[in-house]
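**Student:** Output the structure for:
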Amino acid sequence: MVECDPEFADTAAFCEKYGFPPEQSGNTILIASKRGEKKYSACIALAHTRLDVNHTVRDVMGVRRLSFASADETADLTGMMIGGVTPFCLPEDLPVYVDGRIMELDYVILGGGSRSAKVKIHPEVFNKMPTVTVVEGLAN
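**Tutor:** As a prediction, the model looks like this:
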């Protein structure tokens, strides 16, 4: 666990303030479908990349239109604020997609469940989580 000032919880600010490289830092982002029955997923990508929401994320979720979940949706579904979302306390029915590049790292820094904490983990932990699917090309 890495404690941090909530003012520096956003990944770029956290990395600059605490000296962690963005290439070893990830963001857990909630994605929501736009049409029909609402579907959600959590996607984890490295801080220096962008989720491929228009292709890869859409395909793995099996929806045509999607967007980033709002701050309110994120808080309602996860109980966490943007900037502190961790993949380790999510609802059991929420799929988690991890960009394949993360699995190549010796560690990754992720949200710790609040804006005042981050966790430093070995990506191998994702292989032990039943809701996680590693997806090559999830982010560019």
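
**Student:** CA atoms for contacts and neighbours, from now on please.
**Tutor:** Will do.

**Student:** For the chain, which segments are assigned as helices?
**Tutor:** Assigned by DSSP state H, the chain shows helices spanning 11-18, 58-61, 71-78.

**Student:** what about residue 76, how many neighbours?
**Tutor:** Under the neighbour criterion other C-alpha atoms under 10 Å, residue 76 is assigned a count of 11.

**Student:** That one and residue 70, how far apart?
**Tutor:** Separation of residue 76 from residue 70 (C-alpha to C-alpha, to the nearest Å): 10 Å.

**Student:** to compare against the first, here's another:
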Amino acid sequence: MGPMTLPGLGSLTPVPALERPDLLAAPVVTALEGWSAADRVGVVEIDPALADTAACAEAYDLPLDSGANCVLVGGRRGGDERVAACVVRADTRADVNNVVRRLLDVRKASFLAMDQAVTESSMEYGGITPLGLPPQWRVLVDEAATGIDVAVIGSGVRHSKILLPGSLLAELPGSEVVPGLAR
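**Tutor:** Reported below is the predicted structural model:
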């Protein structure tokens, strides 16, 4: 069997992610090195000023529904902080106040503050990805995101994007597929 070809999208043509660790945050490299599906994950360099979903989609001729955003949500129960990374299609929003709050079993769930998200994930804001997050965090993947042919997700840094089959989002280490996570 020959090497797998990585799917491109729009004007983006990825290379195997592990061939360009300079385009990935350190915890993302570590996660990919330990993941059997890493050979199906590509990375592509982008202009960091275009890292936000809408700007990236427009600049690189990407369908908006190809993006999968990762947002970090937290809440407290007793003295414990509970954090989840929520992966949803870019044309939807995570249902933080209902679905995520119930899954975390907290009274109130909210997005992590930028400084906490960056410090605790060891990733750049706007590039946070479900790959390589702290192991105690839950990774909740909206079922709809797993149906994306070629998903564009963060790489841990703003100057690149990861491309992978949406079905792989369900296979991320520790991921939980949640129907109706987004609305």
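
**Student:** rewinding a little: any idea which of the helices of the first structure gets closest to residue 116 of the first structure?
**Tutor:** helix 11-18 (10.4 Å; C-alpha to C-alpha).

**Student:** Output the residue interval of the second structure matched by that closest one.
**Tutor:** Mapped onto the second structure using TM-score structural alignment, helix 11-18 of the first structure covers residues 53-60.

**Student:** next one: the matching stretch to chain centre, how far?
**Tutor:** 16 Å (C-alpha atoms, centre = their mean, to the nearest Å).

**Student:** List the contacts of the equivalent of residue 65 of the first structure over in the second structure.
**Tutor:** Aligned against the second structure by TM-score structural alignment, residue 65 of the first structure finds its counterpart in residue 108. Going by C-alpha atoms under 8 Å, 6 or more residues apart in numbering, residue 108 of the second structure touches 75-76, 97, 101.

**Student:** switch the cut-off to 10 Å
**Tutor:** 74-77, 96-98, 100-102 (C-alpha atoms under 10 Å, 6 or more residues apart in numbering).

**Student:** So which of those is the closest to residue 169 of the second structure?
**Tutor:** Nearest to residue 169 of the second structure among those, with distances taken as C-alpha to C-alpha, is residue 100, at 17.6 Å.

**Student:** Please look at that closest one and residue 84 and confirm they touch.
**Tutor:** Yes: if you go by C-alpha atoms under 10 Å, residue 100 of the second structure and residue 84 touch, sitting 8.1 Å apart.
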